[in-house]
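1. sharing a model that was predicted from the sequence below.
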Amino acid sequence: MARTPVGPPRLALVTCVFCAIVEGSVHAHVVLDEPEVVGFLDARPVFKGHVLVAPRAHVPTLLEVTPRLMPVLMGAAQRVAAAVVEGLGSQGSFVAMNNVVSQSVPHLHVHVVPRTKGDGLRGFFWPRTKYADADEAEGYAARLRSALAPPA
């Protein structure tokens, strides 16, 4: 899946890692690539298949998102939530957005975490896991891309 830069190439001044992912200068396992939003695997997932859905444009927090972009962002998160069920076999998902506090990257993003009854996630404690290697992460990304692909 080709990533399309949001605007003109930036010099080495990019300080937002999500903007760097959008422009293609930082690698990510992209599962959703649309004109206004992008979805990619979290590098430190709560559970494998944990996706971050973010606007392509730099929007720091929920308070700065435009009324026009909000349904686009949440519609994408909704489709990713369906994809973790279809593509990964999870029973459901946990969808969340931090706003300033606990927002480790100051670029608005929605967490879509695959969930299965008895998976051990409790309250707001988010233990993190790791992919064994890039191949395993790409396998999860491929399954999600397949589930997100329009019907042929």
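-> Arrived safely.
2. please count neighbours and contacts with C-alpha atoms only from this point.
-> OK.
3. residue contacts, residue 109?
-> If you count contacts by CA atoms under 8 Å, 6 or more residues apart in numbering, residue 109 has them with 52-55, 97-98.
4. comparison target, given below:
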Amino acid sequence: MMRSCIACEIASGQSPAHVVHQTDRIICFLDHAPINPGHILICPRAHLSDLTDLPDDLLAEIAHTAKVIAQQLMDTLGCDGVSLLQNNGAFNDLGHFHLHVFPRTIADGFGWKVAHPSLENLDSPARVRNSPSDVVD
């Protein structure tokens, strides 16, 4: 039995959410477990699992929407900045593509532990050369 998709349920109106913006192709709503107040998810209405599943025009619409939302968060909340976060594969806990847009403050305590690899470790055979189509395996 296939597990239901909460993002699809929200997009179809079957599950409640605080929707902040929507079009015929995307829906944006407040995260139920926000990193900071104002944390918004942008999801395609169609069930698409990962970034690599998105058609380019839909990805462009999502990116443009993220830009507009980021500016609105900075204008209305007076935050110090905005972060975007997207997880794929095993790290995508919804199983439905979603882009996190969340306000940041200097003192919010959110962050990543930064590793500082050597230059040799950065010279990976899987690096991107000149464009995404030039990825070396």
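-> Nice, I can see it. Quick caveat: nothing in here was measured; it's all calculated off a predicted structure.
5. so what number do they get for TM-score?
-> TM-score for the superposed chains, counting by TM-score structural alignment, normalised by the length of the second structure: 0.76, backed by 112 aligned residues with a CA RMSD of 1.5 Å.
6. which among the contacts of residue 109 of the first structure gets closest to residue 139 of the first structure?
-> Closest approach between the contacts of residue 109 of the first structure and residue 139 of the first structure, by CA to CA: residue 52, at 16.6 Å.
7. by contact count, what packs against the longest helix anywhere in the first structure?
-> Across the first structure, the longest stretch assigned as helix under DSSP state H is helix 69-88. Packed against helix 69-88 of the first structure by the contact rule (3 or more CA pairs under 8 Å, 6 or more residues apart in numbering; DSSP states H and E) you find strand 37-41, strand 51-55, strand 92-96, strand 110-115, helix 134-148.
8. contacting residues around stretch 48-55 of the second structure?
-> 87-89, 92, 95-97.
9. quick one: which of those is nearest residue 13 of the second structure?
-> Within the contacts of stretch 48-55 of the second structure, proximity to residue 13 of the second structure (CA to CA) peaks at residue 96, which comes in at 16.0 Å.
10. can you find the partner of that closest one in the first structure?
-> Taking TM-score structural alignment, the alignment pairs residue 96 of the second structure with residue 107 from the first structure.
11. show me what contacts whatever residue of the first structure lines up with residue 81 of the second structure?
-> Using TM-score structural alignment, the partner of residue 81 of the second structure in the first structure is residue 92. Residues in contact with residue 92 of the first structure (CA under 8 Å, 6+ apart) are 81, 84-85, 114-116.
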